[in-house]
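Trainee: Structure here, sequence nowhere to be found:
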């Protein structure tokens, strides 16, 4: 499969360093800043909607209940997105408290959007500015949570996600990533069988697994090897490129590290702060 070269910077959860993560505001501001790859996470609601959210529950760090009270750490799992219809999910605010882990992040009213809304935003931007926009969509799946905070099978989860993507995005602009190798195996099988387009780039998310073991565990060579940037070595990059894989480490937040990774040959980086390396962005000329 021929892999198209995508831009170097991927906006993690939109633009988490400055805006509430995985919200329409964050994705819109990323696009305005010149980010051409929007990275996001998806979960499933009780009524089968594909929701953009990093956790399948309300995170106490920044979520506010409909009554205006903060979500407490002890009650996070009570707000299981897979047990809530989207109309309920939307009533929770995920931006107005800010996020103490990101002191530069603005506090702004926001909520968890649908994947369809994020893709519609990106595609409208593409048409308006004649700009290539890519999407790196992570299926948030954990084997121990099958049937608890997500669908019982990766097949069901994957098909729901694909049913939304297919109506908005050309497959050559899609990266599908996951830490759950069962998800990637399902997508690869569907691509081999011709049920999903072969242009989709599958990305294996790993913490410390070597690229060699990644291929071994998957049973196929993914388009992208996506490790924690701190576990990445120049030898890994050489191995990946020899085996036809791109290297896209996560989540790199200081300019010096981004430049160092560029120098040793990574193909892209995922970052909360695209603004820290503006020379890699492609903002619209006003």
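Mentor: Great, that's in hand. Just so it is clear, the structure is predicted and the values come from calculations on it, not from any experiment. Residues are numbered from 1 along each chain as shown.
Trainee: hey, let's count contacts and neighbours off CA atoms from now on
Mentor: Noted.
Trainee: any idea which element the residue most central in space within the chain lies in?
Mentor: In the chain, the residue lying closest to the centroid (Cα atoms, centre = their mean) is residue 40, at 2.7 Å. Per DSSP states H and E, residue 40 falls inside strand 37-44.
Trainee: which helices and strands does that strand pack with?
Mentor: strand 9-11, strand 50-52, strand 134-139 (3 or more Cα pairs under 8 Å, 6 or more residues apart in numbering; DSSP states H and E).
Trainee: Can you tell me which of these is most buried?
Mentor: Of all these, strand 9-11 carries the top mean neighbour count, a mean of 29, counting by mean count of other Cα atoms under 10 Å.
Trainee: before we move on, the earlier item: would you confirm that the residue nearest to the centre of the chain contacts residue 13?
Mentor: Yes. Residue 40 is within contact range of residue 13, at 4.7 Å (criterion: Cα atoms under 8 Å).
Trainee: got any residues that touch both of the two?
Mentor: Taking Cα atoms under 8 Å, 6 or more residues apart in numbering as the criterion, residue 40 and residue 13 both touch residue 22.
Trainee: Check the secondary structure at residue 262 for me.
Mentor: helix (DSSP: H, G, I helix; E, B strand; the rest coil).
Trainee: Can you report how many residues neighbour the residue nearest to residue 76 when sequence neighbours are not counted?
Mentor: In space, and not counting its chain neighbours, residue 76 is closest to residue 58: 5.5 Å by Cα to Cα, 6 or more residues apart in numbering. Neighbour count for residue 58, taken as other Cα atoms under 10 Å: 27.
Trainee: Now do residue 58 against residue 116, distance only.
Mentor: Applying Cα to Cα, to the nearest Å, the value for residue 58 to residue 116 is 20 Å.
Trainee: same deal with residue 259?
Mentor: 34 Å.
Trainee: Comparing these two, which residue is more hemmed in?
Mentor: More neighbours surround residue 116 than the other of residue 259 and residue 116, with 17 against 12 (other Cα under 10 Å).
Trainee: Confirm that that one sits in a helix.
Mentor: Yes. Counting by three-state DSSP, residue 116 is found in a helix.
Trainee: dump the residue contacts of it.
Mentor: 50, 164, 165, 168.
Trainee: Please report the distance of it from residue 167.
Mentor: 9 Å.
Trainee: Which stretches in the protein count as strands?
Mentor: 9-11, 37-44, 50-52, 134-139, 174-178, 201-206, 224-227, 246-247, 269-271 (DSSP state E).
Trainee: could you dump the ones you listed to a markdown table with distance to residue 85?
Mentor: Shown next, in a markdown table, are the strands of the chain (distance: least, Cα to Cα, whole Å):
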| stretch | distance to residue 85 |
| --- | --- |
| strand 9-11 | 28 |
| strand 37-44 | 9 |
| strand 50-52 | 10 |
| strand 134-139 | 19 |
| strand 174-178 | 24 |
| strand 201-206 | 29 |
| strand 224-227 | 32 |
| strand 246-247 | 37 |
| strand 269-271 | 31 |
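Trainee: another one to put next to it:
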């Protein structure tokens, strides 16, 4: 038996749906992701001025919709609902309530437990977000308890933790494992439990950082999600590296733009161009963390990453 065959193939989460092929964060993209093997759809939350939770990655709508608005400074009913994606077939920005309805109906239709991984953006006001979210769950139904196994709360820092999240799974989303250690401890001090870390996949290719994270997660009963994995080769790397001596795995799953590529039967035949790209990305990641740890002002770099859709 091969080493990989001893571990179940990882759970796949569609990153904003099937982002590689369809307009991101649209119902079409979510449908395509789940139809191509994703049991989880990762999505992004903001709050509009008319107090609706809306689904968009960027706070600035320019990249996806071609018109410049700030999501948290516009009304959904008056402005945001009228936008259409630049990518065909030119679809609207959904609300959180609409994707809850989609998730419930898709689960019923397929007989699967389709889940939503919520990336709570930092421009959301935590208390208001929780109030609006719980209200949407009640309105969509059939009960809040129904959603306990279907929602994964993803937060970048512990200020978004509320006791009402305890029946759900809570994960920390991070570029930097040092931040994750802090968030896990802070949520624990408030009486909550972080069940997993969702971390930038370049940590897989930094041996010392990965080993430290592996040890911490093993000791603290934490699972790991990696974003963003779009190659079968890198999916295999994640499965192999997260294997525990017991034969179990620390891997919660893989967040992917392309579930077809990430779940292919055979890894890609990758050559020197991939190796050069990996070398560059790995060193860029290490350099970025070096500057972060030394408290350099990286606002411009972070804004560039956001504009490119990387954060």
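Mentor: In hand now; what should we look at? Only a predicted model underlies this, so the values are computations on that prediction, with no experimental measurement involved.
Trainee: What is the resulting TM-score of the chain superposition?
Mentor: With the length set by TM-score structural alignment, normalised by the length of the first structure, the two chains reach a TM-score of 0.75; 235 aligned residues with a Cα RMSD of 2.3 Å.
Trainee: Can you find the partner of the residue nearest to the centre of the first structure in the second structure?
Mentor: Aligning on TM-score structural alignment places residue 40 of the first structure opposite residue 43 in the second structure.
Trainee: Distance check, its match against residue 212 of the second structure.
Mentor: The value you get for residue 43 of the second structure to residue 212 of the second structure, if Cα to Cα is used, is 28 Å.
Trainee: follow-up on the earlier one: who wins for most neighbours among the contacts of residue 116 of the first structure?
Mentor: residue 50 leads these on contacts (other Cα under 10 Å) with 23 neighbours.
Trainee: Can you find the partner of it in the second structure?
Mentor: Per TM-score structural alignment, residue 50 of the first structure is aligned with residue 53.
Trainee: Surely that match and residue 95 touch.
Mentor: Yes. Counting by Cα under 8 Å, residue 95 is a contact partner of residue 53 of the second structure at 5.9 Å.
Trainee: Next, the contact list for residue 49 of the second structure, please.
Mentor: Taking Cα under 8 Å, 6+ apart, one finds 72, 73, 74, 75, 76 in contact with residue 49 of the second structure.
Trainee: Where does stretch 217-229 of the second structure end up in the first structure?
Mentor: Using TM-score structural alignment, stretch 217-229 of the second structure pairs with 240-252 in the first structure.
Trainee: Now do the end-to-end distance for that stretch.
Mentor: 19 Å.
Trainee: list the contacts for the alignment partner in the first structure of residue 200 of the second structure?
Mentor: If you follow residue 200 of the second structure across to the first structure using TM-score structural alignment, you land on residue 228. Contact analysis of residue 228 of the first structure by Cα under 8 Å, 6+ apart lists 206, 207, 208, 249, 250, 251.
Trainee: And the aligned residue in the second structure for the second one, how far from residue 272 of the second structure?
Mentor: Read it as residue 207 of the first structure. In the second structure, the residue paired with residue 207 of the first structure is residue 175, using TM-score structural alignment. For residue 175 of the second structure, the distance to residue 272 of the second structure equals 26 Å [Cα to Cα].
Trainee: show me where the stretch 151-300 of the second structure has helices.
Mentor: For the stretch 151-300 of the second structure, the helices defined by DSSP state H, counting those that start in this stretch occupy 177-189, 207-219, 232-241, 259-262, 272-293, 299-307.
Trainee: Looking at the ones you listed, which is nearest to residue 8 of the second structure?
Mentor: For the helices of the stretch 151-300 of the second structure, the distance to residue 8 of the second structure is smallest for helix 232-241, at 8.8 Å, taking Cα to Cα.
Trainee: Nearest to residue 277 of the second structure among the contacts of residue 49 of the second structure?
Mentor: Using Cα to Cα, those come closest to residue 277 of the second structure at residue 72, 35.6 Å.
Trainee: Map the closest one across to the first structure for me.
Mentor: Aligned partner of residue 72 of the second structure by TM-score structural alignment: residue 82.
Trainee: Next one: that match relative to residue 159 of the first structure, how far apart?
Mentor: Taking Cα to Cα, one finds residue 82 of the first structure at 16 Å from residue 159 of the first structure.
Trainee: thought residue 101 of the second structure was touching residue 140?
Mentor: Yes. Assessed by Cα under 8 Å, residue 101 of the second structure is found in contact with residue 140 at 6.5 Å.
Trainee: Test my guess that residue 41 of the first structure contacts residue 135.
Mentor: No. If you go by Cα under 8 Å, residue 41 of the first structure and residue 135 don't touch, sitting 10.5 Å apart.
Trainee: what's the neighbour count on the closest residue to residue 241 of the first structure other than its chain neighbours?
Mentor: Using Cα to Cα, 6+ apart and skipping residues adjacent in sequence, the residue nearest residue 241 of the first structure is residue 247, 7.9 Å away. A count of nearby residues for residue 247 of the first structure, using other Cα under 10 Å, gives 26.
Trainee: Residue 247 of the first structure and residue 94 of the first structure: what is the separation?
Mentor: Distance of residue 247 of the first structure to residue 94 of the first structure, given as Cα to Cα: 31 Å.
Trainee: Translate residue 113 of the first structure into the numbering of the second structure.
Mentor: Residue 113 of the first structure maps onto residue 94 in the second structure, by TM-score structural alignment.
Trainee: give me the number of residues near that match?
Mentor: By the criterion of other Cα under 10 Å, residue 94 of the second structure has 18 neighbours.
Trainee: check contacts around it.
Mentor: Residue 94 of the second structure neighbours (Cα under 8 Å, 6+ apart): 25, 26, 27, 54, 55, 81.
Trainee: Enumerate every residue touching the closest residue to residue 243 of the first structure other than its chain neighbours.
Mentor: Leaving aside its sequence neighbours, residue 243 of the first structure sits nearest to residue 221 (Cα to Cα, 6+ apart; 7.8 Å). By Cα under 8 Å, 6+ apart, the contact set of residue 221 of the first structure is 215, 243, 245.
Trainee: any idea how far the residue nearest to the first one when sequence neighbours are not counted lies from residue 187 of the first structure?
Mentor: This points to residue 215 of the first structure. Computed as Cα to Cα, 6+ apart, the closest residue to residue 215 of the first structure that is not its neighbour in sequence is residue 221, at 5.2 Å. Note on residue 221 of the first structure: its distance to residue 187 of the first structure, by Cα to Cα, is 13 Å.
Trainee: now do residue 171 of the first structure
Mentor: Taken as Cα to Cα, the span from residue 171 of the first structure to residue 187 of the first structure is 13 Å.
Trainee: What's the local residue count around residue 279 of the first structure?
Mentor: Residues near residue 279 of the first structure, counting by other Cα under 10 Å: 10.
Trainee: which of the residues in stretch 260-268 of the first structure are buried?
Mentor: 261, 266, 267, 268 (16 or more other Cα atoms under 10 Å).
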